[in-house]
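Colleague: here is my input, please return the structure:
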Amino acid sequence: MDRLVLGKRLRHFRTEAGLTLEQLGNQVGVVASQLSLIENGKREPKLTFIQAIARALDIDPGELLNTEAPDRRSELEIELERAQSTPGYEQLNLPRIKSPRSLNDDTLESLIGLHRELARRTRAAATTSEEARRANTSIRMKMQELDNYLPDIEQIATELMQRIGHTVGAVTHRDVAILAEILGFTLIFVDDLPQNTRSITDLENGRIYLPPTSIPGGHGLRSLALQAMAHRVLGHSEPRSYAQFLEQRLQINYFAAACLLPEERAVEYLQQAKRDRNLAIEDLRDAFGVTHEAAAHRFTNLATRHLDLRVHHYRTDGAGTLVRGYENDGLPFPMDEGGAIEGELLCAKWGGRTAFNRQNRTSEFYQFTDTPNGTFWTSVQTGDAELGPFAIACGVRFDDARWFRGRDTHVRKRSTCPDESCCRSAAPALRERWEGKAWPSARMHQHVLSPLPTGTFPGVDDTSMYEFLSKHAPEV
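Modeller: As a prediction, this is how the structure comes out:
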């Protein structure tokens, strides 16, 4: 139970009954000081004692256990108490302000407003690129421990897909629309979504606004709709930190993938392909009608748990910069001192970079790579998006390549990174010929000087979102 709310509700009903602490204490057999501790949220009473108090006040015990503050004044007092209990406030070594009745509501509102602004600025200061990298690294390490498998979300997705009667074939747009209806939503396609939003959910009117066509970069409309629904299905609240925002993004992406590639059918399909020694990400992609990246990522969710395979998966841009990655097979990703891999340059000998050297990039590319951590087999698919070319890689250790199509490739590279002589240092003859005789004009990456998006929903302008909702909301 919430001790602060319980205390405020007790004081509210005691005052309404016209009883002092002493009078109520006499009726329930305790001293006034014990009741005072409960009213101030410093002690949690037993359920039997709450029932005794309710009888004395002639109310239902549920009235005391209600999770809402009894009135606006109590709501303000609770928020002030919580604000002064945060580690950030305690580090300031400032005195705690009590909220007696002599403290008027305007003063209380002002104090709370200052605390809210202090909290906002603290969050904004913490939301640096370094903090984001730390949060992302923490999530990646957590998923590595879990073998990239979240059973609770798998169960929720399975039950929902059974509920709409989906059994075979790719999940259709109609299937997604039916699921939305069951969850109390209507899907509406518009061409004026605010910038930096992939969808907007009107919680008041039960509407999910989506773009009329797929957003560049592989985000299909079915996936976008499922991700939007996932916030309600998974019980998300507004993120209070960038780390929580990233965690929620991971969960909604996982939920969408678990719906589009249901666990039971996907596992059955993959197990048969393994028995045939013909595992292929492109086949999984085509069988369930999803993007190549979605299929590769979903494969990592299921491979260790159901196929006894440890795997790696990553995405790079055309320059070989890591955008995201996962491994539990020991692939030695490049990383900074904090363990972050995003933004790090991939070894030029790895498949995620050598795949760009082909003239024909439409087919799957396969490669064995010798590394300081052993030899790995990787399947790579390249493509082009709005921000330029990219590569999607997925693979396993050498011994497990026998289960995959493409294991007979003759392409094999040797990587000794992070040894500088591997691919980061020019050949001696080239260095001698050109060192000190060239001056390039470097292309500035857009993200270098951009602040990390802040706000409740990072990168989203609240004003644009609210104006959009007002424009499209049904007339009352």
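Colleague: only C-alpha atoms from now on, for both contacts and neighbour counts.
Modeller: Fine.
Colleague: buried sites along stretch 250-261?
Modeller: 251-261 (16 or more other Cα atoms under 10 Å).
Colleague: now, which of the residues you listed lie within helices?
Modeller: Residues of these located in helices (DSSP state H): 251-260.
Colleague: need the max-distance pair from these.
Modeller: Spanning the widest gap among these are Gln251 and Leu260, at 14.3 Å by Cα to Cα.
Colleague: ok, back up a step: make TSV from the ones in helices among the buried residues of stretch 250-261 and add distance to Gly88 to it.
Modeller: Formatted as TSV, these follow (distance: Cα to Cα, whole Å):
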residue	distance to Gly88
Gln251	28
Ile252	30
Asn253	32
Tyr254	33
Phe255	34
Ala256	36
Ala257	38
Ala258	39
Cys259	40
Leu260	43
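Colleague: one more, please, to line up against the first structure:
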Amino acid sequence: MPADVYTASVLGARIRHYRSLAKLTLDDLAALLETSPSRISLIENGRREPKPSELPSFARALRVTVEDLVRAEAPNSRAALELELKRAQASPLFAGLGLPKLRGGKGMPDDTLETLVGLHRELERRAQTASATPEEARIRNTQQRAWMRERNNSLPEIEAVAEERLRQVGHVAGALTHREVHLMVEQLGLEIVYADDLPRSTRSITDLENGRIYLPPESIPGGHGLRSIALQAVAHRILGHTPPDSYADFLRQRLEINYFAAACLIPRTQAVDFLSARKKDRDLAVEDFRDAFGVTHEAAALRMTNLMTEHLGMRVHFLRVGSVGEVYKAYENDDLPLPLDVTGAVEGQIVCRRWGARRATEIEHRTTEFWQYTDTPAGTFWSTIQTGKSAEGVFSITFGVPFDDAKYFRGRDTENRQVSRCPDETCCRRPDPALAARWAGRAWPSARLHAQILASLPAGRFPGVDDSEIYAYLERHAP
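Modeller: Model (predicted):
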């Protein structure tokens, strides 16, 4: 219900309330005001509003003040429920149900009215809950990836915000220090508190009322963990976020806070200067970029996707792939043929066995990045791959470019070369005919599910987080 309509409804409710207290009928009030009963009825129902010049006459007839009539709140709890029902039934959410509207007039019992309003409140709450099934999560991720691809994975408006924040804390060059992150937090009127009992579903919690950011104690030592988590936490405030009203909104906010943190840890101007110099020397390497700014290999590779196309004119691709080839993250604007499902989603899909993303995890005792050329139906691509290990197992980080741009990278002289015909099943998905004949009908494997890809996110205001657990935590730690 628009604000002006709601205001008219409240005014009408207050006029009806005071008319009833004065024991006046519609005809009585109409006679005192020299107007028609039907007009008074329209005013009381919020369908017509009296002129401001008429309000003193209404006040005198009802023996109240003008201030009594124009107050913003309903005159009593019953009227408040009637107005809330009217507002709810005027919403697009209710209109989409195709149900008839109910009038909450005098003939409706109080308990019936309370039940109806309660149902509408729950309907609105559920509509505003940012949760997602696996299918919706993949669809929204696909839409966001396409949106970022159109922008070459670059968000210049957030780059500008990050640069201004860095200027305010006096950062000039080199890796962003823990002290500079603390200064940025303090400039927002917040403080960092380390707590060893954060709920398992959270990386951090910001207590807006008491100005605290709770971080896990294991973030205190060096590395970029503490800096990244703290920057992501303050980014919500810096970027003016409000609680997400949809899963797509939640994903957008998560993208923006991650981008802001990366833009602070690896500032655009310094990073572009570094990459440009290395390109000129034909010595680009993710590991050097990583070490120059003190971040993880994955963070460095992702940051290069933000900058390489926009500032160095090079199209790129990035993947994080699990131990059996499942995709966790992916980006490309160089036409690398990513594996996709029928919805266009890449998360959870299996990459070709010929790709370096999988071959690198099979090599033991490797001390440097793994490089490979891969011939595909879309052309030849050069990639540099680094591996790591997490709680979920071994994974690989791939960053690469089309063949023509490989000349700018260290490792361009690698002799590793593979041919991938995927999605042609004869490439690597179809078993050897002799083995298939030998084992068909004689084996029954049990699949290992990737819960982080397939599980739906718990419902809540913030996906993946238990609201009751978070609020209990904040109450327990409030000063």
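Colleague: after superposition, what is the TM-score?
Modeller: The TM-score (TM-score structural alignment, normalised by the length of the first structure) is 0.83; 447 aligned residues with a Cα RMSD of 3.6 Å.
Colleague: one step back: closest to Glu22 of the first structure out of the buried residues of stretch 250-261 of the first structure?
Modeller: Of all those, the one sitting nearest Glu22 of the first structure is Gln251; the distance, using Cα to Cα, is 51.4 Å.
Colleague: what sits against the equivalent of the closest one over in the second structure?
Modeller: The alignment partner of Gln251 of the first structure in the second structure, by TM-score structural alignment, is Glu256. Residues in contact with Glu256 of the second structure (Cα atoms under 8 Å, 6 or more residues apart in numbering) are 158, 235.
Colleague: go with 10 Å
Modeller: Contact analysis of Glu256 of the second structure by Cα atoms under 10 Å, 6 or more residues apart in numbering lists 155, 158, 232, 235-236, 239, 241, 250, 262.
Colleague: among these, which are in strands?
Modeller: Among those, no member falls in strands (DSSP state E).
Colleague: switch the residues you listed over to a markdown table; also include distance to Ala360 of the second structure.
Modeller: As requested, the contacts of Glu256 of the second structure are exported to a markdown table (distance: Cα to Cα, whole Å):
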| residue | distance to Ala360 of the second structure |
| --- | --- |
| Leu155 | 31 |
| Ile158 | 34 |
| Gln232 | 31 |
| Ala235 | 35 |
| His236 | 37 |
| Leu239 | 39 |
| His241 | 40 |
| Phe250 | 34 |
| Ala262 | 26 |
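Colleague: in ChimeraX, how would I select just the buried ones from those?
Modeller: Here is the ChimeraX command that selects the buried residues among the contacts of Glu256 of the second structure (16+ other Cα under 10 Å):
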select :155,158,232,235,236,250,262
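Colleague: tell me where the stretch 301-450 of the first structure has strands.
Modeller: Remark: strands assigned in the stretch 301-450 of the first structure by DSSP state E, counting those that start in this stretch are 311-317, 322-327, 365-371, 374-385, 388-397, 412-414.
Colleague: which part of the second structure matches the third one?
Modeller: Read that as strand 365-371 of the first structure. Counting by TM-score structural alignment, strand 365-371 of the first structure corresponds to 370-376 in the second structure.
Colleague: what do you get for stretch 319-337 of the first structure?
Modeller: Residue span in the second structure matched to stretch 319-337 of the first structure, by TM-score structural alignment: 324-342.
Colleague: also stretch 390-407 of the first structure?
Modeller: Under TM-score structural alignment, the match for stretch 390-407 of the first structure is residues 395-412.
Colleague: do stretch 166-174 of the first structure as well
Modeller: By TM-score structural alignment, stretch 166-174 of the first structure lines up with residues 171-179 in the second structure.
Colleague: the helix or strand hosting Arg134 of the first structure vs the second structure, average offset?
Modeller: Applying DSSP states H and E as the criterion places Arg134 of the first structure in helix 129-145. Following the fit onto the second structure, the mean deviation recorded for helix 129-145 of the first structure is 0.8 Å by mean Cα distance after the TM-score superposition for the first structure.
Colleague: would you check how far apart Arg232 of the first structure and Gly459 of the first structure are?
Modeller: According to Cα to Cα, to the nearest Å, Arg232 of the first structure stands 21 Å off from Gly459 of the first structure.
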